[in-house]
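> Sequence and predicted structure below; questions after.
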Amino acid sequence: MTPFPAERTVLLTGAASPRGIGRAAADRMAREGWAVAVLDVDAGQAEAAAAEIGQARGVPVLGVGADVSDEAAVDAAVARVEAELPPLVGLANLAGISSPTPFMQETVAGWDRVFAVNTRGTFVVTQRVLRGMIDRKLGRVVSVSSVSAQRGGGTYSKVAYSASKAAVIGFTRALAREVGEHGITVNAVTPGPIDTDIMGGTLTEERKAAMAADTLLGRVGTREEVAALIAFLLGEEAGWITAATYDINGGLQIS
């Protein structure tokens, strides 16, 4: 096994939104001593998030803008991260968009937009980051799917979202087979209802109660709880875990 370097970087996509899981995960990784690269379609927000995290945690940080579905933009962004920060050991694919459109009202353009970010983006960024991980014989990849992929929706988003997130689970398992020989682990997490803004805006107390009704714990999850799971799977101690799907849903779905 290749040991973790003392100085190492994690790249998190979609991590600029102040109330998103990605932002919470970026802060958690910085707190644990990682250098952090925040990649987001909004370059200004990415830079602001990185600056705030760096000031709070005292680690090297970088905010870069890129559409995760744009291969050239991703290549340029990752090249900058590789040039300016320590070796890339961790990747968290968090960029995603929801889709509450019912199937019979969905359009090809709408379907393609969801898959471009949630599925193609995961492929594009992971493939680019894996180059360095394979060379170094070390890497951790964690991609965020959703309980919607397991339950067939039933939370907020409809078929396009559920299908795109189901693809992330298949992607994770197949990729883990290919890169395990290089000392790289690949895992997925499937959050249930979380108190973020992705489900049509900030959740009211009434919406939280409705979403929590079918969970075993009687509440929605927090960004920090998902961030803690992501941080564990990105860490050195998770080196014997790969091709796994980790449920974090309060018992909404029992796999």
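Now that the structure is in, tell me what you want to look at.
> alpha carbons only for contacts and neighbour counts from here, please
Will do.
> what about stretch 139-146, distance to the chain center?
Relative to the chain's own centre, stretch 139-146 is displaced by 6 Å; criterion: Cα atoms, centre = their mean, to the nearest Å.
> Identify each buried residue in stretch 93-111, please.
N93, L94, A95, G96, I97, S98, S99, P100, T101, W111 (16 or more other Cα atoms under 10 Å).
> Enumerate every residue touching the last one.
W111 sits next to A160 when contact means Cα atoms under 8 Å, 6 or more residues apart in numbering.
> What helix or strand is it located in?
Per DSSP states H and E, W111 falls inside helix 108-115.
> got the contact list for the residue lying closest to T202 once chain neighbours are set aside?
Leaving aside its chain neighbours, T202 sits nearest to T196 (6.4 Å; criterion: Cα to Cα, 6 or more residues apart in numbering). Residues near T196 by Cα under 8 Å, 6+ apart: R19, G20, I21, T202, L203, T222, R223.
> Which two among these are spaced furthest apart?
I21 and L203 (14.5 Å; Cα to Cα).
> Going by neighbour count, list what's buried in the helix or strand harbouring T122.
T122 belongs to helix 121-136 when assigned by DSSP H and E. Neighbour-count burial for helix 121-136, with 16+ other Cα under 10 Å as criterion, is recorded at 121-126, 128-130, 132-134, 136.
> Can you spell out which helices and strands pack onto that helix?
Applying 3 or more Cα pairs under 8 Å, 6 or more residues apart in numbering; DSSP states H and E, we find helix 121-136 packed against helix 71-84, strand 88-93, strand 139-144.
> residues making contact with that helix?
Outside helix 121-136, the residues that reach it (Cα under 8 Å, 6+ apart) are 67-71, 74-75, 78, 88-89, 91, 93, 95, 139, 141, 143, 168, 179, 182-184.
> Comparison target below:
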Amino acid sequence: MTGLAAFDLTGRTALVTGSSQGIGRALAGGLAAAGATVVVHGRDAGKAARAADEIAEATGSRTISAVFDVTDAAAVDAGIEAVEAELGTPDIVVNNAGIQRRAPIAEFSDADWHELVETNLSSAFHLSRRVARGMIERGSGKLIQIGSVQSQLARPSIAPYAATKGAIVMLTKGLCADLAPHGVQANAIAPGYFATELTQALVADETFSAWVRGRTPAGRWGEVDDLVGALVFLASSASDFVNGQTIYVDGGMTAVV
């Protein structure tokens, strides 16, 4: 396919983890708008089902919901088995589920460290390993991880979070090394500072917001829809020769000092 047809996701299936709200929901909606059948995933069954229904109504694409613990390998295996029973192995998997914990490093708890690693990093490993089997058998697939500007840049009080997001970039490269010979592309999107339900307090903090606007060449916070173009590109045939890469969608933050 060439031209705009290369970006068409009609006939493809996509699973987006952590997509009942925030960035994940915008990503799921963007894939549905591009024609994909979308699995909306979350921890709250009712919330995931409502998000799936709203996306279907807005886009006209088929959506279903799935609920399983992305930090538990056995739960991931069972959850993907259920999705495969209905839709087959997803053509596109977006490893979006993530959390943030803040504390000075000398005071950071073991519990918060382990929760960050399990949610932000281990979940992407569990999902990618499980769906890779079907993608290898089929000879195609798109694995897309959600990193962060903290994949490259550090800030005080979030060293463990930055460690998980830095590891996401290297996991993506490793997935490329293993899976590219089987026709599978693995890439990452690294958002900058985005206004979402989870960042409302930071957006409302005028001192912090002024820092974001001043530090970002674009002069503003990101809006969740700013991520959709990069996602559709990486999920589509337009990126079939793009592999192991991280695209920073950050208004230029990582490009300047």
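Received it, and whenever you're ready, just let me know what you need. Quick caveat, the model's predicted, so the values are computed rather than measured.
> Quick TM-score on the pair, please.
Between these two chains, after superposing, the TM-score reads 0.92 (TM-score structural alignment, normalised by the length of structure 1); 250 aligned residues with a Cα RMSD of 2.1 Å.
> just to revisit the earlier point, how big's the offset between the helix holding T122 of structure 1 and structure 2?
Following superposition, helix 121-136 of structure 1 is found to deviate from structure 2 by 0.9 Å on average (mean Cα distance after the TM-score superposition for structure 1).
> Strands of the stretch 101-250 of structure 1, start to end?
139-144, 184-191, 245-248 (DSSP state E, counting those that start in this stretch).
> list the contacts for the spatially most central residue of structure 2?
Residue closest to the mean C-alpha point of structure 2, counted by Cα atoms, centre = their mean, is N96 at 2.8 Å. Applying Cα under 8 Å, 6+ apart, we find N96 of structure 2 in contact with V16, T17, G18, S19, G24, Q145, I146.
> Ok, R223 of structure 1 next?
Shown in contact with R223 of structure 1 (Cα under 8 Å, 6+ apart): R19, G20, I21, A24, A25, I194, D195, T196.
> rerun at 6 Å
The contact partners of R223 of structure 1, by Cα atoms under 6 Å, 6 or more residues apart in numbering, come to I21.
> That one -> structure 2?
Residue pairing (TM-score structural alignment): R223 of structure 1 is matched to V224 of structure 2.
> out of the contacts of helix 121-136 of structure 1, which are buried?
Burial by neighbour count, judged by 16+ other Cα under 10 Å, picks out 67-69, 71, 74-75, 78, 88-89, 91, 93, 95, 139, 141, 143, 168, 179, 182-184 from the contacts of helix 121-136 of structure 1.
> so the corresponding residue of structure 1 for G46 of structure 2, which of the three states?
By TM-score structural alignment, G46 of structure 2 lines up with G44 in structure 1. Of the three states, G44 of structure 1 takes helix under DSSP: H, G, I helix; E, B strand; the rest coil.
> Quick check: the closest residue to D214 of structure 1 other than its chain neighbours vs N118 of structure 1, distance?
Once flanking residues are discounted, D214 of structure 1 sits nearest to L252: 5.9 Å by Cα to Cα, 6+ apart. Per Cα to Cα, to the nearest Å, L252 of structure 1 is found 22 Å from N118 of structure 1.
> I169 of structure 1 too?
11 Å.
> These two: which is more packed in?
N118 (29 against 24; other Cα atoms under 10 Å).
> my read: the more buried one touches S99, true?
No: the pair N118 of structure 1 / S99 is not scored as a contact, 10.9 Å apart, by Cα atoms under 6 Å.
> Who are the contact partners of A92 of structure 1?
By Cα under 6 Å, 6+ apart, the neighbours of A92 of structure 1 are L12, V142, S143.
> List just the nearest of these to V38 of structure 1.
Of all these, V38 of structure 1 sits closest to L12, with 5.3 Å by Cα to Cα.
> Count the residues that sit near the closest one.
Counted with other Cα under 10 Å, L12 of structure 1 comes out at 26.
> Counterpart of it over in structure 2?
Per TM-score structural alignment, L12 of structure 1 is aligned with V16.
> That match - nearest residue in space that isn't next to it in sequence?
V94 is the one closest to V16 of structure 2 (Cα to Cα, 6+ apart), at 4.7 Å.
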